[in-house]
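1. All I have is the shape, not the residue letters:
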């Protein structure tokens, strides 16, 4: 009986130790790491290698981040876009992107253009949104050709469903894979006459878990589209395969989005 209790106790201790080790490994692998001697944060955002702020701290110019210390808290900026998160494990970065608008009280529509260069917008974690009545939002490729879009229609008598983009007041779709430059335009397909509840149409790409439609957006969304929304960017390290890159421990920084 004593032997049986002793064996069970040892198994329990072994199991506990294995759990503690797995937790330590998970914490260690999830902790962003900057190059030695380099700043690893900007405000509340971690800046892990291959990204970096100062010269010698990033892999190459595609991974250069600046820190806007004039804000409180400071904000990291990548190619003019504010950054709220960088993940090495996922090979992702969350940035703030602009909103295309078409308002009745404006002489011309305000398009939104975002240029990532080497990196691409995630077509799995983002969705393309159009908000408005009789509004079509289009996203265009680098050469100006239309790559996709969606149409939202409604009248003053429509009943809107908060939380859903079903084409009535709000529509949603996906973007193609490997889009690095995003140009968004919004068109009014039928003048919004006598629609005091909807003076603007909007079009934008947004991280799918960060947006849920609400009928008040028809009257005003993000200060008439002058604000920004978060979007997920996939990043890779050149064309080097992870199996090759991992052999160089000083520069290894592969995530699932790498080749």
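-> Okay, I see it. Everything numeric in this text was worked out from a predicted model, so none of it was measured. Numbers count the residues shown, from 1 in each chain.

2. CA only for contacts and neighbour counts going forward, please
-> Fine.

3. Grab the longest helix from the chain for me.
-> Assignment by DSSP state H gives helix 2-30 as the longest helix of the chain.

4. As a check, name the ranges of all helices in the protein.
-> Under DSSP H, the chain gives helices at 2-30, 222-225, 242-245.

5. any chance of those in a markdown table, with distance to residue 139 too?
-> Formatted as a markdown table, those follow (distance: least, C-alpha to C-alpha, whole Å):
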| stretch | distance to residue 139 |
| --- | --- |
| helix 2-30 | 35 |
| helix 222-225 | 16 |
| helix 242-245 | 32 |
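
6. Using CSV, lay out those helices together with distance to residue 71 and mean neighbour count.
-> Formatted as CSV, the helices of the chain follow (distance: least, C-alpha to C-alpha, whole Å; neighbours: other C-alpha atoms under 10 Å):
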stretch, distance to residue 71, mean neighbour count
helix 2-30, 27, 11
helix 222-225, 20, 16
helix 242-245, 36, 13
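
7. okay, now the one to match up with it:
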């Protein structure tokens, strides 16, 4: 628990966009516990967003208590047009081996952003999803109505738990 002792005396009060960066994470040298906890504040089209530098995951939220952070992990997506034709499948995996981080089975969720979409996670085939999420229809509206905003951060409204198995 050495980071708790240092956090109490630290002069590092950092933010990136609307996210307050809490120790052991930090942006400036001397404000993070070790290089695994270094945060980069990247400028995006939606404003500045914090990323854990070594694993390139966006930090969404730091609960006030506990040792958990919420990250955005866009693992797999499939682009389809409105006629059902398949587009490009993109995969981005995160290697946490050797890092102090792991994905919690308690908090690991599939979140779907937008409207009129079906999102699913498959273990090793395309026949038995381990989690899925169905968004409501768009009705010619933008996808904004299907999102929940909290302190300037947008979260999807359709969630499904992902099991440990």
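-> The structure has been received and is ready for your questions. For clarity, every value in this text was computed on a predicted model and none was experimentally measured.

8. Residue 66 of the first structure matches what in the second structure?
-> Aligned counterpart of residue 66 of the first structure in the second structure: residue 40 (TM-score structural alignment).

9. Just give me the neighbour total for its match.
-> Residue 40 of the second structure has 20 neighbours, counted by other C-alpha atoms under 10 Å.

10. same thing with residue 140 of the first structure?
-> If we define neighbours as other C-alpha under 10 Å, then residue 140 of the first structure has 18 of them.

11. Then residue 159 of the second structure?
-> 19.

12. same thing with residue 234 of the first structure?
-> Counted with other C-alpha under 10 Å, residue 234 of the first structure comes out at 24.

13. go on, residue 109 of the first structure?
-> Close neighbours of residue 109 of the first structure, defined as other C-alpha under 10 Å, add up to 18.

14. surely it meets residue 101?
-> Yes. Judged on C-alpha atoms under 8 Å, residue 109 of the first structure makes contact with residue 101 at a distance of 5.9 Å.

15. intersection of neighbour lists for the two?
-> 185, 186 (C-alpha atoms under 8 Å, 6 or more residues apart in numbering).

16. show me where the second structure has strands.
-> 14-16, 19-21, 39-44, 47-52, 57-61, 70-72, 76-80, 86-91, 109-112, 118-122, 129-134, 147-150, 153-156, 158-161 (DSSP state E).

17. Select, out of those strands, the one closest to residue 4 of the second structure.
-> When the strands of the second structure are compared by C-alpha to C-alpha, strand 19-21 sits nearest residue 4 of the second structure, at 14.4 Å.

18. Show residues contacting that closest one.
-> Defining contact as C-alpha under 8 Å, 6+ apart, one finds that strand 19-21 of the second structure is touched by 13, 14, 15, 27, 49, 50, 60, 61, 62.

19. Looking at those, spot the one nearest residue 73 of the second structure.
-> The shortest gap between residue 73 of the second structure and any of these belongs to residue 60, at 10.3 Å (C-alpha to C-alpha).
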